[in-house]
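>>> task: produce atomic coordinates for the following.
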Amino acid sequence: MSSANYHSKVGGLPPQTDLLSSKAVFTTAYAVIPRAVMTDIVTSVLPHWTGARAWVLSRPLSGFSETFSQYLMEVQPGGGSDRPEPDKRAEAALFVVDGEMTVEFDGMANELRPGSFAYIPAGAQWCIRNEGTASVKFHWIRKAFQDVDGLEPPPAIFTHEEERPISWMPDTDERWGTTRFIDPADVRYDMHLNIVTFEPGATIPFMETHVMEHGLYVLEGKAVYRLNQDWVEVEAGDFMWLRSFCPQACYAGGPDRFRYLLYKDVNRHMKL
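Down below sits the predicted model:
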C-alpha cells in the first residue's frame, strides 16, 4: 500500500498560550494518551542506546496492563544500539513510521523503511542502526515470551505492509479489514501486531469484549471510539490502552480512512 501514511510528528512543547484542557484520560478500564502530550519533556533515554529517545506509551502495571510495553522511538543519524534489549525473556515487534534504519539479525542486515515490520524472537542477538541523514521513528513492542512445552520457538519475521494484503471482514464491502504481519494460525507466536483499516463510515458494529488486551496507535485519520461506557474522539497520533475485557467499538466518521496499529496477546492458556 504505497499511499499509506503513518503519523510520526512528536516532540516539541506547546506555547504558553495553549489551554490546559485535554482528552488525556486514565481509567481502570482504558487510557487515552493524545498526541498533544507527547512532548519533549516526557521522553526517556535508554541504557546502551546513543542518539535515541523514547516515548513510553504503555508498561505493565499492577491491576491494569499485564502483558506488554510499547515505545515510540526516535533515533538520530548515527544513533542506535548494539545491545537494544536488556531482558532475555523479551520478544520484540518493530514497526517503522518515518525514516530508515538497519536491523542486524542472524548475520543479515535488514533495511527497514516506513511500513516495515520486524519480529525478533526472545533471547536473540540483534542491533539497530540509523545510517541515514534523517531521524527514524518506529514503534517497539516488548513482551515476555510465553514458552510452551513441545512447541519450537517462533522464527524472526522481516516484511513490509505492501507485502501483506488486507483481510477484509465478511459482509463489509471491503470497508473494515486487517493487515496481519504474523500468521494468526501459527500458535508458536504469543502476540500479534496488525494494522486495522476503516473506510469512512465503517464501524465495529458491536461492543467487542474479550480477554486480549490492546495497544492502539492511530496511524491515520480520525474516529469516535467507544471505550467501556465512554465515547472518545481520537485522531492520528493518539494512543489507546485497553485492559482485558474493556468493551470497545468504533465509528470511522471520516472524511478519510481511519487506521491504527494494534497489539494483542494471543494463543496461550490463562495463567492460574
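>>> C-alpha from now on. contacts and neighbour counts both.
Will do.
>>> quick one: contacts for residue 6?
Residue 6 makes contact with 97, 98, 114, 115, 219, 220, according to Cα atoms under 8 Å, 6 or more residues apart in numbering.
>>> what about 6 Å?
Shown here is residue 6, whose contacts under the criterion Cα atoms under 6 Å, 6 or more residues apart in numbering are 97, 219.
>>> what distance do you get for it to residue 61?
The span separating residue 6 from residue 61 equals 28 Å under the rule Cα to Cα, to the nearest Å.
>>> kindly report the same for residue 247.
In this structure, residue 247 and residue 61 are separated by 20 Å, where distance is defined by Cα to Cα.
>>> residue 76 is in what secondary structure piece?
Using DSSP states H and E, residue 76 sits in strand 69-81.
>>> identify the residues contacting residue 72.
Residue 72 sits in contact with 54, 55, 138, 139, where contact means Cα under 6 Å, 6+ apart.
>>> for those, which one is nearest residue 39?
Minimum distance to residue 39 across the contacts of residue 72 is 8.6 Å, recorded for residue 55 (Cα to Cα).
>>> and the closest one, what does it touch?
Taking Cα under 6 Å, 6+ apart as the definition, contacts of residue 55 comprise 43, 71, 72.
>>> here's the other one to compare against:
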Amino acid sequence: MIRSYYAPTGGHPPQTDLLTGRAVFTEAYAVIPKGVMRDIVTSCLPFWERTRAWIIARPLSGFAETFSQYIMEIQPGGGSKRPELDPEAEGVIFVVEGELTVELGGMTHRMEPGGYAFLPPASRWNVRNEGSAPVRFHWIRKAYEAVDGIAVPEAFFVNEKDIAPTAMPDTEGKWATTRFVDPQDVRHDMHVTIVTFEPGAVIPFAETHVMEHGLYVLEGKAVYRLNQDWVEVEAGDFMWLRAFCPQACYAGGPGRFRYLLYKDVNRHAALRPFWRRTGE
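You can find the predicted model right below:
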C-alpha cells in the first residue's frame, strides 16, 4: 500500500487572505494547524547547516512537560555533525518527505519516507541530506528517565511499511496502531506510534489518562474531541495534549485518517520537582 505523509513547506499567505484560522491554545490542549507553519515561525539550530525547524512542542510547566517535537527541513547538502547537544536526550526520527542519511556507530542508514529511527541518549549520531531535494522529518526529543537495573534501549532503524499494524480489540481492524516498540519493553519510557482509522471509525469513549500526547496528522481528516470541544483537523495539523485531557475521535473523511502519536510511558509519576530529583 502506498503511504503518503503531509509535510509543511512554509511560504506566506497573500495580504488578501482573511486572518480567521483554527489555531487555539487552551489550558488542556493546543491545535497548531498546517496553515500557521510558515517561514516566519521557523528556527535555526546550532551546528545545523542549510536547515530550519518548526518547533511545534516544547516542555511547558503546567502543560505538557515531557517532550519536544520538531519538523525539520534540510536542503540538499545540509545536515549536522552535532545534531543533539544534550547527552541525556533520546530521540525518534520519522521521515515524511525525501531521503535522509543518518550515521551512527560507524554505520550509515538511508531513511526514506516512512523511515523510523530510535536514537538512545549519548549515541553520537549525525545526519545529512545527500539527495537533490529537501528532506523533511519529525524529530521527537525526551530526557531519558534511567532506572537502576534496567538497561538503556539500543538504537534501531525500521520503516513502517515493514510493520503490520495491530488492530484495536473489537474494532474489526478499523482502528489500528503501528507499534515500533514492544509495549511490554520497560526500557523504553516513550512510545511513538502511527494510529490509523478507516473512514467512519471512532474512538468510542473519552480517553482520559496520565500520558501526554503530541498528534501530528499525516493523512486524511477527522473530528477530534479535545477536552469539551470537537475540533476539525486535517493532514498537516498538530494536536498537543496535556495529561488527563479527555480525547476521542470520529474519522468522518472519505479516506483514512492517520497520525503520528507521542506518549510518555513505563515510569512512575514523579513526586518531587525536577530540581530536587537532580540535586541541583
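>>> and the next element down the chain from the strand holding residue 76 of the first structure?
On the C-terminal side of strand 69-81 of the first structure, the closest following helix or strand by DSSP H and E is strand 90-98.
>>> gap between that next one and the chain center?
Its chain's C-alpha centre and that of strand 90-98 of the first structure lie 8 Å apart, by Cα atoms, centre = their mean, to the nearest Å.
>>> any buried residues in it, and which?
The neighbour-count criterion (16 or more other Cα atoms under 10 Å) identifies 90, 91, 92, 93, 94, 95, 96, 97, 98 as the buried residues of strand 90-98 of the first structure.
>>> repeat that for stretch 175-188 of the first structure.
Residues of stretch 175-188 of the first structure classed as buried by neighbour count (16+ other Cα under 10 Å): 175, 176, 177, 178, 179, 180, 181, 182, 188.
>>> the contacts of residue 72 of the first structure: which two are farthest apart?
Top of the distance list for the contacts of residue 72 of the first structure (Cα to Cα): 55 and 138, 10.6 Å.
>>> distance of residue 144 of the first structure relative to residue 97 of the first structure?
Relative to residue 97 of the first structure, residue 144 of the first structure is positioned 24 Å away (Cα to Cα).
>>> ok, residue 229 of the first structure next?
Here the distance between residue 229 of the first structure and residue 97 of the first structure works out to 31 Å (Cα to Cα).
>>> same deal with residue 105 of the first structure?
If you measure residue 105 of the first structure against residue 97 of the first structure using Cα to Cα, the figure is 20 Å.
>>> neighbours of residue 126 of the first structure, how many?
Burial of residue 126 of the first structure is recorded as 19 neighbouring residues (other Cα atoms under 10 Å).
>>> so what's it closest to, chain neighbours aside?
residue 105 (4.9 Å; Cα to Cα, 6 or more residues apart in numbering).
>>> just residue 158 of the second structure next, same as before
In space, and not counting its chain neighbours, residue 158 of the second structure is closest to residue 116: 5.3 Å by Cα to Cα, 6+ apart.
>>> contact partners for the one you found?
Contacts here follow Cα under 6 Å, 6+ apart; on that basis residue 116 of the second structure touches 93, 94, 157, 158, 159.
>>> swap in residue 223 of the first structure?
Listed by Cα under 6 Å, 6+ apart, the contact set of residue 223 of the first structure reads 233, 234, 251, 252, 253.
>>> tell me the strands in the stretch 1-150 of the second structure, going along the chain?
With strands called from DSSP state E, counting those that start in this stretch, the stretch 1-150 of the second structure shows them at 24-25, 29-32, 48-57, 67-80, 89-97, 100-104, 107-111, 115-119, 126-128, 135-143.
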